[in-house]
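Participant: got a sequence here, can you model it:
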Amino acid sequence: MRFIPVAVLLLGSFTVLPAFAADAKAWLDRLASAEHTQSYRGRFVYERNGSFSTHSIWHQVAAEGAVQERLLQLDGDAQEVVRSNGVTRCASGELADPVVAGQAWSERGLNPEQLAKSYELRLMGESRMAGRSAVILGLAPRDQHRFGVELHLDSETAIPLKSLLVNDRGQMLERFQFTDFTTDAAAVTAGLAPSDNCKPVDALESDKVVTQSWHSDWLPTGFNLTSVTRRRSPVSDDTVECLVYDDGLARFSVFLEALHGATVEDARSQLGPTVAVSRKLVTSDGGMMVTVVGEIPLGTAERVALSVRPGAEKAVQ
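Facilitator: Prediction:
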């Protein structure tokens, strides 16, 4: 389940005492390991761009560390996904399309030391969510190139019971909030079995890892290249190179596809926290379409798109 970056910019600036900063890091350490150690069942609300949806989730961690999960959308078109150790086993509705083998259900593990370089960690008090006590943990961005996060962590398990994400103007971009939550083992086990509508999913081979042939002359401080892959374009027979960058919390991807002389227009859009910026890059062989997609500010995505160049030189931060 994706806890990050469903989350809120912490407005204002103040000095964090060392003891409180240490406590904040301790909670972040607990959060980093919670999903791989804690079983739970819950119902949550997801809000994005003014629309709402409700979901149930069952998350079971076996004694040997194996993780079984089931997610069920409760309103609108039926949507169901069942995964085992991050691999989709069956799905219903639009989610029944083939998926990449080994695709993780949640974001990769958090690194508190890495995050502290780009975010100021703050303990902001206590709250009550889904009938349970929670500790409020804030991650305030140290620059304008990422969003801030506010997490209400369950006092017992460190699982986020609520998370918010807002831009630098204090506007909420995304909200995730449990309305019901339990760690009762029987309740977790009872809901793990897929329904008859959950169809087995044929996994595809993972994208091919390739040598980097493009780079960005500029990247926001703290963002590092984490993977370079090549995949087949969904609209043509060409391949698309994909460069993925993250700062340990936020993530964005840069896609590059040959145009072969096709006429295209630059474009930019935003849906909630997710932005997409496309621009034509003139080259000697007909041009390339560069598209930056991720949960970063629009201006940051535009600057990255403008900085893309051939070759694998290291970007300036």
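Participant: only C-alpha atoms from now on, for both contacts and neighbour counts.
Facilitator: Will do.
Participant: for the closest residue to residue 212 other than its chain neighbours, list the residues it contacts.
Facilitator: Across the structure, with C-alpha to C-alpha, 6 or more residues apart in numbering as the measure, the residue nearest residue 212 apart from its sequence neighbours is residue 312 (5.7 Å). When contacts are counted by C-alpha atoms under 8 Å, 6 or more residues apart in numbering, residue 312 touches 212-215.
Participant: so residue 132 touches residue 154, yeah?
Facilitator: Yes. Under the criterion of C-alpha atoms under 8 Å, residue 132 is in contact with residue 154, at a separation of 6.9 Å.
Participant: so between these two, which is more surrounded?
Facilitator: residue 154 (23 against 15; other C-alpha atoms under 10 Å).
Participant: in the strand or helix carrying residue 231, what counts as buried?
Facilitator: Assessed by DSSP states H and E, residue 231 sits inside strand 224-232. Taking 16 or more other C-alpha atoms under 10 Å as the neighbour-count basis, strand 224-232 is seen to contain the buried residues 224-225, 228-230.
Participant: and the next element down the chain from that strand?
Facilitator: Stepping forward along the backbone from strand 224-232, the first helix or strand reached (DSSP H and E) is strand 239-246.
Participant: just how off-centre is that following strand within its chain?
Facilitator: Centroid displacement of strand 239-246 relative to its chain, using C-alpha atoms, centre = their mean, to the nearest Å, is 15 Å.
Participant: go on, stretch 16-31?
Facilitator: Mean C-alpha position of stretch 16-31 versus that of the full chain (C-alpha atoms, centre = their mean) differs by 22 Å.
Participant: next one: stretch 206-215
Facilitator: On C-alpha atoms, centre = their mean, the centre of stretch 206-215 falls 21 Å from the chain's centre.
Participant: just to check, residue 90 is in contact with residue 79?
Facilitator: No. Contact status for residue 90 versus residue 79: not in contact, 10.9 Å apart, counting by C-alpha under 8 Å.
Participant: quick one, which of these two is more surrounded?
Facilitator: In this comparison of residue 90 against residue 79, neighbours counted by other C-alpha under 10 Å, the higher total goes to residue 90 at 23 against 19.
Participant: mind checking the SS state of the more buried one?
Facilitator: strand (DSSP: H, G, I helix; E, B strand; the rest coil).
Participant: before we go on, could you also do this sequence so I can check it against the first one:
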Amino acid sequence: MMFAAEALGGTGESRHGDAVRWLMDMRQAVTQLNYRGVVAYLKDKHVESFQLVHAFTGGTEHERLVSMNTPLREVVRNAEKVSCYFPDTKTVFVENKPPRRSVLLELPEDLKQLSRHYDFKLEAQEYVAQRLSQVISIEPRDDFRYARRIWVDLESKLPLKFELIGENGQAVEQMMFTSLSIEEIIPDSELNASTKVDAFTWQVNRREAMPLRSLKWALRSVPDGFQMISYTRLIRTPTEHPVEHILLSDGFSSVSIYIDELGGDIVKGHQKKVGAINAHSRKIDRYLVTVMGEVPAKTVQAIAGGVHLQVNDAHD
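Facilitator: Coordinates of the predicted model:
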């Protein structure tokens, strides 16, 4: 059963407000409901399936995501940290006090603020995983970000399906629940990591939060709406070689800036595109700066071009 968007009635402004309210309900549902399901991801023409378990207990979120096909991985998240396990390579990434919340979608705190950069519209109602959902389109008001479509379950308000739309108007990334159940209680045993880490054979990579006052980089050409979400340092064992990481986000679209101190010559202006992800690298003094994210190429180019060392550190 499908309804035309025009049947929703109201002015464009009122429909925009209706769509924002749907997304606010979705954000609350993603955070506060107990649910489990199987999620299929289509990315770079490759399909991956995951088992997802989510619980909200004592005012705290707990989440566990386990891959069902190669490459094997497991992600466990709570308010204190996110741990990503890769059994094939015996590698684990640990981040304390993570800035992001849902592993399903980027969910901004202030949707109304995003109206400066995106237009929200209610579209048709469609079935996903045998559940009726409201389709919401998210159109950028400039060409620094991608469009999106989200299918929100009428009953639970959970996102059942998600599409990221590339520059050519085609979906370059999709997420969809193939099965979903809402639970009264999720046992703690289902939220704990099943992967066992051996400190002698596993490589443990830690992401540590850094004070902003220690940031020696200036960002001079960040598109309007993108703000710094976190500044961290990634420490990889056994070399303990640090890589700085600056995370920018406008609420939906996020961009990572990786800064690695290297020796030798590096090709300037190196550009790469994989599916929805664009990346741009350049050498600044003794550092390799790589900007990447699920944003158009011009966005990463602009940000990379504006990264500069503070003057007093440029020739240490």
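Participant: please enumerate the helices of the stretch 151-300 of the first structure.
Facilitator: Under the criterion DSSP state H, counting those that start in this stretch, the stretch 151-300 of the first structure contains helices at 185-190, 298-306.
Participant: what packs against the shortest one?
Facilitator: With contacts defined as 3 or more C-alpha pairs under 8 Å, 6 or more residues apart in numbering; DSSP states H and E, the packing partners of helix 185-190 of the first structure are strand 40-48, strand 51-61.
Participant: quick one: buried residues of that helix?
Facilitator: Buried residues in helix 185-190 of the first structure (16+ other C-alpha under 10 Å): 188-189.
Participant: sorry, back to before: name the residues contacting each of residue 132 and residue 154 of the first structure.
Facilitator: What both residue 132 of the first structure and residue 154 touch, as defined by C-alpha under 8 Å, 6+ apart, is an empty set.
Participant: quick one on the thing from earlier: the residue nearest to residue 212 of the first structure: what secondary structure?
Facilitator: Strictly by three-state DSSP, residue 312 of the first structure counts as coil.
Participant: could you pull out the strands for the stretch 51-200 of the first structure?
Facilitator: In order along the chain, the stretch 51-200 of the first structure carries the following strands (DSSP state E, counting those that start in this stretch): 51-61, 67-73, 79-84, 87-92, 119-129, 132-141, 148-154, 160-166, 172-182, 199-200.
Participant: which residues are contacting stretch 87-105 of the first structure?
Facilitator: For stretch 87-105 of the first structure, the surrounding residues in contact (C-alpha under 8 Å, 6+ apart) are 1-2, 77-83, 85-86, 194, 197-207.
Participant: now that stretch: buried residues?
Facilitator: Under the neighbour-count criterion of 16+ other C-alpha under 10 Å, stretch 87-105 of the first structure has 87-92, 95-96, 99, 101, 104-105 buried.
Participant: likewise stretch 231-250 of the second structure?
Facilitator: If you call a residue buried by 16+ other C-alpha under 10 Å, then stretch 231-250 of the second structure has these buried ones: 231-236, 242-250.
Participant: farthest pair in those residues?
Facilitator: By the measure C-alpha to C-alpha, these have their two most distant members at 236 and 250, which lie 28.5 Å apart.
Participant: ok, the residue mapped onto residue 29 of the second structure from the first structure - how many residues close by?
Facilitator: Under the alignment defined by TM-score structural alignment, residue 29 of the second structure corresponds to residue 34 in the first structure. Neighbours of residue 34 of the first structure under the rule other C-alpha under 10 Å: 16.
Participant: residue 34 of the first structure against residue 158, yeah?
Facilitator: Yes. Between residue 34 of the first structure and residue 158 there is a contact under C-alpha under 8 Å: 6.2 Å.
Participant: secondary structure element for the residue in the second structure that residue 19 of the first structure lines up against?
Facilitator: Using TM-score structural alignment as the criterion, the counterpart of residue 19 of the first structure in the second structure is residue 14. Remark: residue 14 of the second structure resides in helix 12-32, with elements defined by DSSP H and E.
Participant: what lines up with residue 147 of the second structure in the first structure?
Facilitator: Alignment of residue 147 of the second structure against the first structure is given by TM-score structural alignment, with residue 148 as its counterpart.
Participant: quick one: its match from residue 168 of the first structure, how far?
Facilitator: If you measure residue 148 of the first structure against residue 168 of the first structure using C-alpha to C-alpha, to the nearest Å, the figure is 8 Å.
Participant: more neighbours: the two, which one.
Facilitator: More neighbours sit around residue 148 than around the other of residue 148 of the first structure and residue 168, counting by other C-alpha under 10 Å; the figures are 26 against 18.
Participant: touching, that one and residue 140? I think so.
Facilitator: Yes. Contact between residue 148 of the first structure and residue 140 holds when scored by C-alpha under 8 Å: they sit 4.9 Å apart.
Participant: what's the burial count for the match of residue 19 of the first structure?
Facilitator: 12.
Participant: next one: the residue nearest to residue 212 of the first structure from residue 211 of the first structure, what distance?
Facilitator: Applying C-alpha to C-alpha, the value for residue 312 of the first structure to residue 211 of the first structure is 9 Å.
Participant: repeat for residue 270 of the first structure
Facilitator: For residue 270 of the first structure, the distance to residue 211 of the first structure equals 30 Å [C-alpha to C-alpha].
Participant: can you check residue 296 of the first structure too?
Facilitator: Separation of residue 296 of the first structure from residue 211 of the first structure (C-alpha to C-alpha): 26 Å.
Participant: who has more neighbours out of those two?
Facilitator: Per other C-alpha under 10 Å, whichever of residue 296 of the first structure and residue 211 has more neighbours is residue 296, with 22 against 12.
Participant: ok so, going back, so which of the helices and strands packed on helix 185-190 of the first structure comes closest to residue 304 of the first structure?
Facilitator: Comparing these by their distance to residue 304 of the first structure (C-alpha to C-alpha), the top pick is strand 40-48, with 24.5 Å.
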